[in-house]
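Asker: could you work out the structure for the sequence below:
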Amino acid sequence: MDIQHLVDRLEDLIDEGRHLPFSKFTVIDEERALEIIDQMRISIPEEIEKAARILGQRDRVLAQANEEAARLLQQARLKGDEMLDQEVSVQAAHNRAANVIEQARQQAAQIKAEADQYVLQV
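Answerer: Predicted coordinates:
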C-alpha cells in the first residue's frame, strides 16, 4: 500500500478522534491506529525498494544517454576531420590547377613571342 495513503488514513483517524476538552489530547481508536502503523512498517521497505529501482533505471538511462552523446560527438569529430582533409585536398588541387594555368600562360606568351620574332625575321 502507498505510504502517502497510509499517512492520510492515520491523519483521518486523528481527525475523527474525540478531542478532550481543555487539553491538547485526542482519543483515537487504538486498534485502527496500530493497524495503520503495522501497514506503514510493511509499506516503507516496499517504497524504499521501489525508489531504489527507479534510481537504478534513471542511472541506466543516464549512462545510455552519455554513451550516445559520446558516440555522436566522436562521429562529429571524425566527420569534421574528414571535411577538413577534403578541404585541404581541394585547396591543393586548386593550387596545382593555378600553377598549371600560369605555366600554360607563360608557355603561350613565350610561343607567341617566338612566333612574332620568327615573323619579323622572315
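Asker: going forward, measure contacts and count neighbours with C-alpha atoms only.
Answerer: Fine.
Asker: in the chain, which helix has the most residues?
Answerer: What stands out as the longest helix in the chain, according to DSSP state H, is helix 30-121.
Asker: please generate a structure for the following sequence too, so the two can be compared:
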Amino acid sequence: MPGEPLPGERIESLVDELEGIIEDAKPPFGKNAQFKVIETEVFFNILDEIRMSYPEEWQKSRRILRERDELISSATAQADSIVADAQQQALTIAGEQEIVRLAQQQAEDIRARADQYERDTRYAAEDYAEQVFTHLEENLKSLTGTVARCRQQLTEQANNPGLTSGY
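Answerer: Below is the predicted model:
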C-alpha cells in the first residue's frame, strides 16, 4: 500500500534512535573515555516501544498474507467464472458439432489463460510476501543484536558498580 511503512521500519527507526542516544552521549571522564553516560529511563522507554512494535509488525505480515490469499482466491473465482461463462456460451450456441468443438477449444484457451493469470498472481504475491519477511527478518536480527549488546553492557554495569553506561 503506497505511503504505508514496510514491516520492520518502526522497529528500525527505534533502533536508530537508540544508536543516536549512544552516539550523542558524553563520556564521563574526558574525550577519549571508553564509557558514556546515557539516560537509562529514555533508553528503556525506547526498548519498551520496540517490544510493543513486535505485535504490530507481525499483524502487518499476517495482513499481507491475508491480502495475498484473497487475491489468489479472487483470481481463482474469476477464472472459474470465465470458464463457466465460456462453457455456458458454448452450450447455448452449439448446435452443430464443429461449433461445439470450436467453443470447447475457446473455453480451454480461456481456462489456460485464467490459470496462467492465477499462477502469475500467486507467484507475484508470494514473491512480495517473501520480500516482506526477508526485510522483517533482517530488522529483527539487527534488533536482537542491539538488545543483546545493551543487555550485556547493563550486566557489565551491574557487575562493576563504579562504571557508568558502556557506550
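Asker: give me the TM-score for this pair.
Answerer: Overlay of the two chains. TM-score (TM-score structural alignment, normalised by the length of the first structure): 0.54; 82 aligned residues with a C-alpha RMSD of 2.8 Å.
Asker: follow-up on the earlier one: for the longest helix of the first structure, packing partners?
Answerer: Packing partners of helix 30-121 of the first structure (3 or more C-alpha pairs under 8 Å, 6 or more residues apart in numbering; DSSP states H and E): helix 3-16.
Asker: relative to helix 3-16, how tilted is the longest helix of the first structure?
Answerer: 140 degrees (axes from the mean of the first three to the mean of the last three C-alpha atoms, to 10 degrees).
Asker: any idea which residue sits dead centre in the second structure?
Answerer: Val132 (3.2 Å; C-alpha atoms, centre = their mean).
Asker: what lines up with that residue in the first structure?
Answerer: The pairwise alignment with the first structure assigns Val132 of the second structure to Glu68, based on TM-score structural alignment.
Asker: what's the answer for Glu12 of the second structure, then?
Answerer: Glu12 of the second structure maps onto nothing in the first structure, by TM-score structural alignment.
Asker: tell me the contacts of Glu12 of the second structure?
Answerer: 139, 143 (C-alpha atoms under 8 Å, 6 or more residues apart in numbering).
Asker: quick one, the helix or strand it falls within and helix 97-159 angle?
Answerer: If you go by DSSP states H and E, Glu12 of the second structure is part of helix 9-24. Put simply, helix 9-24 of the second structure runs at 30 degrees to helix 97-159, going by the same axes, to 10 degrees.
Asker: buried residues, helix 9-24 of the second structure. List them.
Answerer: Neighbour counts over helix 9-24 of the second structure (16 or more other C-alpha atoms under 10 Å) mark 10-12, 14-15, 18, 21-22 as buried.
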